[in-house]
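*Asks:* after the sequence you'll find the predicted model.
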Amino acid sequence: MQKLWGRTSSSNVMKVLWTLEELGLDYERIDAGGAFGRTREPEYRAMNPMGLVPTWQEDDGWSVWESNTIARYLCNAHAPDGTLYPSGPRPRAEVETWMDWILGHLVNPMVVIFFTHVRLKENERDWNAEKKAREDCARLWKIVDARVANQPFMCGQAVTLADVALGCWVHRWFSLPIERPDLPNLARYYETLKTRPGFVKHVALPLE
């Protein structure tokens, strides 16, 4: 059976799990990364030289890593004509633009906020860095707020990989004990994501 290597608390693993749920695919998930270890073992590094999660492994042993790439591969392999990763060059470019924007701009400050409040010990927390990250994120989330002002999802009427890539960070933004600007469209978008079973099952979880 196809295997997904990675722990469920990883934002990147969540992304793939939600994609799998949207596609209705069967798979086996194997805990790896963090407290579960395994990622430093030679067998794992042969699949993923970075030693990170997730890694997707096919029945014949072929593997692919990097969460966005895994999500795109799964759509190409199992739903090439679906709406999750549209095939038209312009709709696909739109989805990929937001996927790249999330990685290039939003993830770093969101990670600072998340780690400060959830993962780091009190004596390891840099509150000046957290404050700057919140300010940066507030500016970035305003862009998303404007984007979803007149549509339910990031790229229109249907959920796409742009939403899958963004979902974990939306959930964390609204779940972290922080001060946030009033962004009503973003709040409505978050509620819309909660209508997707895969988001509820794999992403909208207690922070850890």
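*Replies:* Ah, there it is. Residues are numbered from 1 along each chain as shown.
*Asks:* could you use CA atoms for every contact and neighbour count after this?
*Replies:* OK.
*Asks:* relative to V16, how far out is L23?
*Replies:* According to C-alpha to C-alpha, to the nearest Å, L23 and V16 sit 11 Å apart.
*Asks:* in the longest helix seen in the chain, which residues are buried?
*Replies:* For the chain, the helix with the greatest residue count under DSSP state H is helix 127-147. For helix 127-147, burial by neighbour count (16 or more other C-alpha atoms under 10 Å) applies to 130-131, 133-134, 136-138, 140-142, 144-145, 147.
*Asks:* out of these, who's nearest I70?
*Replies:* V144 (24.0 Å; C-alpha to C-alpha).
*Asks:* looking at L23 and V16, which one has more neighbours?
*Replies:* For the pair L23 and V16, the greater number of neighbours falls to V16 (28 against 16), based on other C-alpha atoms under 10 Å.
*Asks:* hang on, L84 packs against C75?
*Replies:* Yes: taking C-alpha atoms under 8 Å as the definition, L84 is a contact partner of C75 at 7.2 Å.
*Asks:* next, the one to line up against it:
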Amino acid sequence: MLKIWGRTNSVNVKKVLWCAEELGLSYERVDAGGPFGVVDEPTYRALNPNGLVPVIEDDGLVLWESNVIVRYLAAKHGAVHLYPAGAAERARLEMWMDWVASSIMEPYRQLFWNTVRLAPERRDHAAAEKGLQDLRGLLAIADRALSKQPFLSGEALGVADIPLGCVAYSWFNMPIERPDLPHLQAWYQSLTGRPAYQKSVMIPLT
């Protein structure tokens, strides 16, 4: 059985759990990271030398890096509705996944940690404000793309939507002032109607 290591409140773990739920996979999840520890234990470092979550074990294969895991699961299970077979079409979807990793995650981390995760006395309000301003501009890029199609993946949900979809839940539920991005909002609302998203992503922010 597929084994997923990671705590449920991690955005990167949520990607893998959401994908697994969309695919209807049976899996075992093991708490790791944050208050659960585990990630510094030698047995875990043998799986992921970075000491981060998520990690999966699947039929003897060990993988880390959440976007890679999402693509692997979709490809292994022949989910062409999520991850098409053609090289060009795959690259178009992977482009959005990597954009989230390279451009969105650092300002998101600064905003989220200094708005939600850290105790009030430890928060860096300047860092939170910079993260917010950076995300406003970046999410406008996604909003423009979504003005032309209902999903980042095209006409239907695909792997391109999973990384930003996990961030979007926090974005729309943090106590912050959000710009009017109507296409992003409509896309997010469509995600909230999916049972797999509700189960894996829509949990209390901590």
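*Replies:* Nice, I can see it. Because the structure is a prediction, the values reported are computed rather than measured.
*Asks:* follow-up on the earlier one: please convert the buried residues of helix 127-147 of structure 1 to CSV, extending it with distance to M154 of structure 1.
*Replies:* Listed next are the buried residues of helix 127-147 of structure 1 as CSV, based on distance: C-alpha to C-alpha, whole Å:
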residue, distance to M154 of structure 1
E130, 27
K131, 27
A133, 23
R134, 22
D136, 20
C137, 17
A138, 18
L140, 14
W141, 12
K142, 13
V144, 8
D145, 10
R147, 7
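*Asks:* gap between the aligned residue in structure 1 for I203 of structure 2 and H171 of structure 1?
*Replies:* Per TM-score structural alignment, the equivalent position to I203 of structure 2 in structure 1 is L205. Using C-alpha to C-alpha, one gets 8 Å for the distance from L205 of structure 1 to H171 of structure 1.
*Asks:* between the two, point out the one with more neighbours.
*Replies:* A count of neighbours by other C-alpha under 10 Å puts H171 above the other of L205 of structure 1 and H171, at 20 against 15.
*Asks:* ok, the counterpart of that one in structure 2 - contacts?
*Replies:* Aligned by TM-score structural alignment, H171 of structure 1 pairs with Y169 of structure 2. Neighbouring residues of Y169 of structure 2 by C-alpha atoms under 8 Å, 6 or more residues apart in numbering: Y188, V201, M202.
*Asks:* narrow those residues to those in helices?
*Replies:* For those, secondary structure assignment (DSSP H) places Y188 in helices.
*Asks:* show me what G88 of structure 1 aligns to in structure 2.
*Replies:* In structure 2, G88 of structure 1 lands on G86 (TM-score structural alignment).
*Asks:* how many neighbouring residues does that match have?
*Replies:* When neighbours are defined as other C-alpha under 10 Å, G86 of structure 2 has 9 of them.
*Asks:* give me the distance between it and E57 of structure 2.
*Replies:* Separation of G86 of structure 2 from E57 of structure 2 (C-alpha to C-alpha) stands at 27 Å.
*Asks:* got a list of what the counterpart of R136 of structure 2 in structure 1 touches?
*Replies:* Counting by TM-score structural alignment, R136 of structure 2 lines up with A138 in structure 1. Applying C-alpha under 8 Å, 6+ apart to A138 of structure 1 gives the contacts R180, P181.
*Asks:* same thing but 7 Å
*Replies:* By C-alpha atoms under 7 Å, 6 or more residues apart in numbering, A138 of structure 1 lies in contact with P181.
*Asks:* same question, the one 4 residues further on
*Replies:* Contact partners of K142 of structure 1, counting by C-alpha under 7 Å, 6+ apart, are L183.
*Asks:* ok, now with 6 Å
*Replies:* By C-alpha atoms under 6 Å, 6 or more residues apart in numbering, the contact list for K142 of structure 1 is empty.
*Asks:* ok, the one 3 residues further on next?
*Replies:* Residues touching D145 of structure 1, when contacts are defined by C-alpha under 6 Å, 6+ apart, comprise N185, L186.
*Asks:* where exactly do the strands run in structure 1?
*Replies:* 3-5, 28-30, 55-57, 63-65 (DSSP state E).
*Asks:* redo those as JSON lines? Include mean neighbour count.
*Replies:* Putting the strands of structure 1 into JSON lines (neighbours: other C-alpha atoms under 10 Å) gives the following:
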{"stretch": "strand 3-5", "mean neighbour count": "21"}
{"stretch": "strand 28-30", "mean neighbour count": "14"}
{"stretch": "strand 55-57", "mean neighbour count": "24"}
{"stretch": "strand 63-65", "mean neighbour count": "18"}
